[in-house]
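> model this:
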Amino acid sequence: MPKLWNETIDAHREQVREAIVNVTSTLVFEQGLRAVTMSQIAEHAGIGRATLYKYFPDVETILRTWHARQIDSHISELTQVRAGAGSPGERLDAVLASYAHIAHQTGSHDRELVKFLHPDERIVNAQNQLREIVRQLIEEGATAGELRDDVDPAELANYCLHALSGAAELTTAEAIARLVALTAAGLRPPQS
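Presented below is the predicted three-dimensional model:
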C-alpha cells in the first residue's frame, strides 16, 4: 500500500477515535455515567456498533481515554505556564492560578464520574508531575529570596495543591482569585 494511503487511513481512524471520545464525554456529562450505552455512543458518533467495538470494548475504556487526554492537556498547560516569563514567584503565582481554574473546572463534573476516574494511575503520575513543578518553582523562589525558605519546598507544594483543590467547590472567579491569593501569600517570607 502506498504511504499516502496509509497516512489517510490512519488519519481517518484517529478522527473516528476522537469523535467517539468526544461524543462519549458529552453524553456522560449530559446523562450521567451509568446512563450511557455503547449503542447511544455509536448512534451519536454516526458509526455502527460493530465499528465502535473495533475501537473500544466499553464505555469505561472510552472515558479513561478521554480522561488521559484531559490530564495530558492540563499538565502541558501548567508546564507552559511554568516556563513563562517573570520571576520564580510570578511564575509560581501563574501556575497556582491555572491549577485553581483546572480544579474548579474538574469540580463541576459529575461526582460519580470523578470517583470512577480518579483511582487511575495517570492521576497519580500527573499529581506527582504537578507537585514537582510547584516544588521546583518554590525552591527557585526561595533561592531568589522571593519565597519562604523556612519550610521544605515539597511540603509547601503539597500545602498549595491541597489548598487549591478547594477551588472545585467555589462558584465565582472572584472566590477562586481570593483562594489563589491566600495560598500565594502563605508562600512569601514571614515578616520580621
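> alpha carbons only for contacts and neighbour counts from here, please
Noted.
> tell me, which helix in this protein spans the most residues?
Within the chain, and with DSSP state H defining each element, the longest helix by residue count is helix 3-31.
> Does anything pack onto that helix? Which helices or strands?
helix 38-45, helix 59-82 (3 or more C-alpha pairs under 8 Å, 6 or more residues apart in numbering; DSSP states H and E).
> Now mean neighbour count and distance to Gln127 too, for these, in CSV please.
Conversion of the helices and strands packed on helix 3-31 to CSV gives the following (neighbours: other C-alpha atoms under 10 Å; distance: least, C-alpha to C-alpha, whole Å):
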stretch, mean neighbour count, distance to Gln127
helix 38-45, 18, 30
helix 59-82, 17, 9
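> Now tabulate those helices in TSV and tack on distance to His101.
TSV is the format used below for those (distance: least, C-alpha to C-alpha, whole Å):
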stretch	distance to His101
helix 38-45	29
helix 59-82	10
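> To Gly32, which of those helices lies closest?
Each of the helices and strands packed on helix 3-31 was scored for nearness to Gly32 using C-alpha to C-alpha, and the closest is helix 59-82 (11.8 Å).
> From the chain's centroid, how far away is the longest helix of the chain?
20 Å (C-alpha atoms, centre = their mean, to the nearest Å).
> Next, the structure of the following sequence, for comparison with the previous one:
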Amino acid sequence: MSAHRTAVREAILDATVSLAAEHGVLSVNMSDVAASAGVSRATLYKYFPDVQSILQAEHHRQMAGELEQLHSVKAAGGDPRRQLEQVLCIHAMMVHRHHDSAIAAVLQQSGALQHKEQFLEVILRKAADDGTIRTDIAPAELTRFCLHALAAAAQAGSEAEVDRLVRLTLDALEASAPR
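Okay, here's the model as predicted:
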C-alpha cells in the first residue's frame, strides 16, 4: 500500500509541475491536477488541501535531492577546493534549471535559501582555513557573493554558460585573487 501511495503522490507532484510549466502557476487548479494525475478530486484532496501545498511538497522533493547531493559532497571530505567547486556547481545548476518554475516562488518563501547560505558558509570557512581561498574577506561575505553571483545562472542560455559562471566565481575566491 505504501508504494501505491508514494506513486500517487509522485504523479500528483509531476502533474502539478507540468501544468504550472505549461499554463503558469496561477492557472493551476485542483480539478486540472486531478485529471492530469489520473486521480479523482476526492483522492487528490486526501493528499493535498490546495495547489500551494502541492507546490510546497514539490519544493521539498527538489530540495531533498539537492541537499542529499550537497551533504554527500561534504561527507566525502577531501580537497576543500574540489568540495567548494562541487557545491557551487550543484547550486548553480539548480538555479539554472528551476529559476522560472513554480518551485522558485516557493523557494523564495521558505527557509531553504538560509539553509543553503549556512551550508555554503561552512564549506567556505573550511576552504579558508585550508588556505584554498582568500581570507581577506569573511566567509559570510563570500557566501553572499557566491549566491548572488550564481543567481546569474537563472539567465544562462546553457549548462556550459553555468559552468563558466561557476569557474568565474571560483576564480574570484582564489587565495591569490587580486586585492
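> re earlier: to Gly107 of the first structure, which of the helices and strands packed on helix 3-31 of the first structure lies closest?
Between Gly107 of the first structure and those, the tightest spacing by C-alpha to C-alpha is seen for helix 59-82, at 13.6 Å.
> Leaving out sequence neighbours, find the closest residue to the equivalent of Cys160 of the first structure over in the second structure.
When the second structure is aligned by TM-score structural alignment, the residue opposite Cys160 of the first structure is Cys146. Closest residue to Cys146 of the second structure apart from its sequence neighbours, by C-alpha to C-alpha, 6 or more residues apart in numbering: Thr169 at 6.5 Å.
> Can you give me every residue that contacts that neighbour?
For Thr169 of the second structure, the contacting residues are Cys146, Ala149, Leu150, taking C-alpha atoms under 8 Å, 6 or more residues apart in numbering as the criterion.
> where's the second one, which helix or strand?
Assignment of secondary structure by DSSP states H and E places Ala149 of the second structure within helix 139-150.
> which other helices and strands contact that helix?
helix 80-98, helix 112-129, helix 159-173.
> Determine which stretch of those helices is the most buried.
For these, average neighbour numbers computed from mean count of other C-alpha atoms under 10 Å are highest in helix 80-98, which has a mean of 20.
> So what touches the next helix or strand after that helix?
Toward the C-terminal end, the helix or strand that comes next after helix 80-98 of the second structure (DSSP H and E) is helix 102-109. Outside helix 102-109 of the second structure, the residues within contact range by C-alpha under 8 Å, 6+ apart are Val17, Ala20, Ala21, Gly24, Val25, Leu55, Gln56, Glu58, His59, His98, Leu113.
> tally of neighbours for the fourth one?
Just to be clear, that refers to Gly24 of the second structure. Neighbourhood size, Gly24 of the second structure [other C-alpha atoms under 10 Å]: 14.
> Tell me how far it lies from Ser31 of the second structure.
Using C-alpha to C-alpha, to the nearest Å, one obtains 15 Å as the distance from Gly24 of the second structure to Ser31 of the second structure.
> Could you tell me where stretch 93-101 of the first structure falls in the second structure?
The aligned range for stretch 93-101 of the first structure in the second structure is 85-93, by TM-score structural alignment.
> and the matching stretch, how far from the first structure on average?
In the superposition with the first structure, the average deviation recorded for stretch 85-93 of the second structure is 1.1 Å (mean C-alpha distance after the TM-score superposition for the first structure).
> Same check on stretch 58-73 of the second structure?
Between stretch 58-73 of the second structure and the corresponding residues of the first structure, superposition yields a mean separation of 1.6 Å, by mean C-alpha distance after the TM-score superposition for the first structure.
> what about the equivalent of Lys46 of the second structure over in the first structure, which helix or strand?
Residue-level alignment of Lys46 of the second structure against the first structure, with TM-score structural alignment as criterion, gives Lys54. Mapping Lys54 of the first structure onto the secondary structure by DSSP H and E places it in helix 49-55.
> Would you mind pulling up the elements that that helix packs against?
helix 38-45.
> Where does the helix it packs on end up in the second structure?
The aligned range for helix 38-45 of the first structure in the second structure is 30-37, by TM-score structural alignment.
> between the helices and strands packed on helix 3-31 of the first structure, which one is nearest to Gly145 of the first structure?
helix 59-82 (18.2 Å).
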